[in-house]
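> how would this look folded up:
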Amino acid sequence: MSFRFEGYVIVSADGMLADATRVMPDSLKFEGDKRFFEQALDRAALIVHGRHSHEGQPNSPSRKRLVLTHKVKALAADPEMPNATLWNPDHARFEDACAFAGVASGTVAIIGGPVVFDMFMERYETFWLSEAPQVRLPGGEGCFLGVPERSPHEILTAHGMKPGAPYVLDAAHDVTVTPWRRPG
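Got it, this is the predicted structure:
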């Protein structure tokens, strides 16, 4: 198996990916970021997320995905999404989940939430951190374990990643995406 791991998240100025109810509010949704995200996922061989995350895009049903859950013993086909595999990482290795899903190579897009991002922190080749500096979500859900005590930048740096040049996704709202990569 040969995989390239990439992470994707958009965060508020305070590092949150969702509000206090664990829902991504409309205030954190921007057309430029949505286009960037959708194009990236269309290129991915596999999407990985927790049960509270989902991209909700027109192509979503056709994408192969692993949904992390403790509601199955190890691995199971998702009865609600034909291209989804339910994966309990406590009882099945990632490689076994990929084999069950029928994916042996390509880009794996990790799209959250915080526990899922953390599981792959040492595997990312690139983590695409989109930031919406005009949005604040007090009491929200941090994008990584350890946010808000530490910023997303501090956490990525602590895992050996360095920021590249940011790209503007929405100039009117100062929304950017920065590729964080491992040196070498």
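> when you work out contacts or count neighbours from here on, use the C-alpha atoms and nothing else.
Noted.
> for the longest strand belonging to the chain, buried residues please.
Secondary structure of the chain per DSSP state E: the longest strand is strand 2-12. Neighbour-count burial for strand 2-12, counted by 16 or more other Cα atoms under 10 Å, picks out 5, 6, 7, 8, 9, 10, 11, 12.
> contacting residues for the residue positioned nearest the centre of the chain?
Centroid-nearest residue in the chain: residue 111, 1.7 Å away (criterion: Cα atoms, centre = their mean). Applying Cα atoms under 8 Å, 6 or more residues apart in numbering to residue 111 gives the contacts 7, 8, 9, 47, 48, 49, 53, 54, 117.
> could you also give me the structure for this next sequence, so I can compare it with the first?
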Amino acid sequence: MPGLRIDGYVIVSADGMLADADRIMPDELKFEGDKRFFTAALDRADLIVHGRHSYEDQPNSPLRKRIILTRRVGAIAPDPSNPKAVLWNPAGASFESACDFAGVRSGTAAIIGGPDVFGMFMDRYGTFWLSQAPQVRLPGGEPCFPGVPQLSPQGILAAHGLRAGEAQILDIADGVSVTPWRRVA
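Take a look at the predicted model:
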């Protein structure tokens, strides 16, 4: 959509995982600095986009408009459990149609996962905010993007035309940082 900016957000372990083998984000991957960064970004976003198993679980979560990807609907439907949410099956309708249904035609859409959802938008991100926890490893965990661990998350972002900007430290003690990966013109 011409008036909608698409940004991605994820925190990953040193081995590129966003969750453990049970597809749950473990406490070892949760850091206050990253939580503050992520919360502020979502508070600024006009729309949150994620899969059925992803959710930010924050105090403002119920207030946010969102699109939830699912195969449980044919195309687009209101979420019966959340008046601010739209259920979207990408096989049945375009992202633009889902945004129209949600009433969001401009501003920022924050893509927050999971891996297949991130993969769908790889060629559309304006910025992808990659937070990294270099002291955490999640062997057998869930990769952040399709193609990890064969390639690093950074390698996948670069292969899709994004270039790393300057990293910002979010948690000094644990070395957690966030790097903006921006679309190369």
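> what does the longest strand of structure 1 contact?
So strand 2-12 of structure 1 is in contact with 17, 28, 33, 37, 104-112, 117, 120, 123-137, 143, going by Cα under 8 Å, 6+ apart.
> from those residues, which land in helices?
Assignment to helices by DSSP state H places the following of the contacts of strand 2-12 of structure 1 there: 33, 37, 117.
> and the closest residue to the second one other than its chain neighbours, how far from residue 44 of structure 1?
In this structure, residue 37 of structure 1 finds its nearest non-sequential neighbour in residue 8, 7.4 Å apart by Cα to Cα, 6 or more residues apart in numbering. Relative to residue 44 of structure 1, residue 8 of structure 1 is positioned 12 Å away (criterion: Cα to Cα, to the nearest Å).
> before we move on, what about residue 128 of structure 1?
Taking Cα to Cα as the measure, residue 128 of structure 1 falls 14 Å from residue 44 of structure 1.
> contacts only, for the nearest residue to residue 137 of structure 1 once chain neighbours are set aside.
Leaving out its chain neighbours, the residue that sits closest to residue 137 of structure 1 by Cα to Cα, 6+ apart is residue 19, at 5.7 Å. Contacts for residue 19 of structure 1 (Cα under 8 Å, 6+ apart) come out as 25, 137, 138, 139, 140, 141.
> who wins for neighbours among the residues you listed?
Counting neighbours by other Cα atoms under 10 Å, residue 141 comes out on top of those with 24 neighbours.
> who are the contact partners of that one?
16, 17, 18, 19, 20, 22.
> part of a helix, is the fifth one?
Meaning residue 20 of structure 1. No. Going by DSSP: H, G, I helix; E, B strand; the rest coil, the assignment for residue 20 of structure 1 is coil, not a helix.
> quick check: it touching residue 140?
Yes. Counting by Cα atoms under 8 Å, residue 20 of structure 1 does reach residue 140; the two are 4.1 Å apart.
> how many neighbours does residue 144 of structure 1 have?
The number of residues near residue 144 of structure 1, taken as other Cα under 10 Å, comes to 24.
> give the closest residue to it in space, chain neighbours not counted.
Residue 144 of structure 1's closest residue in space is residue 114 (Cα to Cα, 6+ apart), at 4.4 Å.
> what separates that neighbour from residue 82 of structure 1, distance-wise?
Residue 114 of structure 1 sits 25 Å away from residue 82 of structure 1, going by Cα to Cα.
> which one of those two has more residues nearby?
Between residue 114 of structure 1 and residue 82, counting by other Cα under 10 Å, residue 114 is the more crowded of the two (20 against 13).
> mind telling me what that one corresponds to in structure 2?
Matched by TM-score structural alignment, residue 114 of structure 1 corresponds to residue 115 in structure 2.
> residues in contact with its match?
Residue 115 of structure 2 makes contacts with 143, 144, 145, 146, as judged by Cα under 8 Å, 6+ apart.
> residue 74 of structure 1 reaches residue 96, doesn't it?
No. At 9.5 Å, residue 74 of structure 1 does not count as touching residue 96 under the criterion of Cα under 8 Å.
> which neighbours do these two have in common?
In contact with both residue 74 of structure 1 and residue 96: no residue, using Cα under 8 Å, 6+ apart.
> these two: which is more packed in?
residue 74 (18 against 15).
> check contacts around the equivalent of that one over in structure 2.
Taking TM-score structural alignment, residue 74 of structure 1 has residue 75 as its aligned residue in structure 2. Residues near residue 75 of structure 2 by Cα under 8 Å, 6+ apart: 88, 89, 90, 91, 92, 93.
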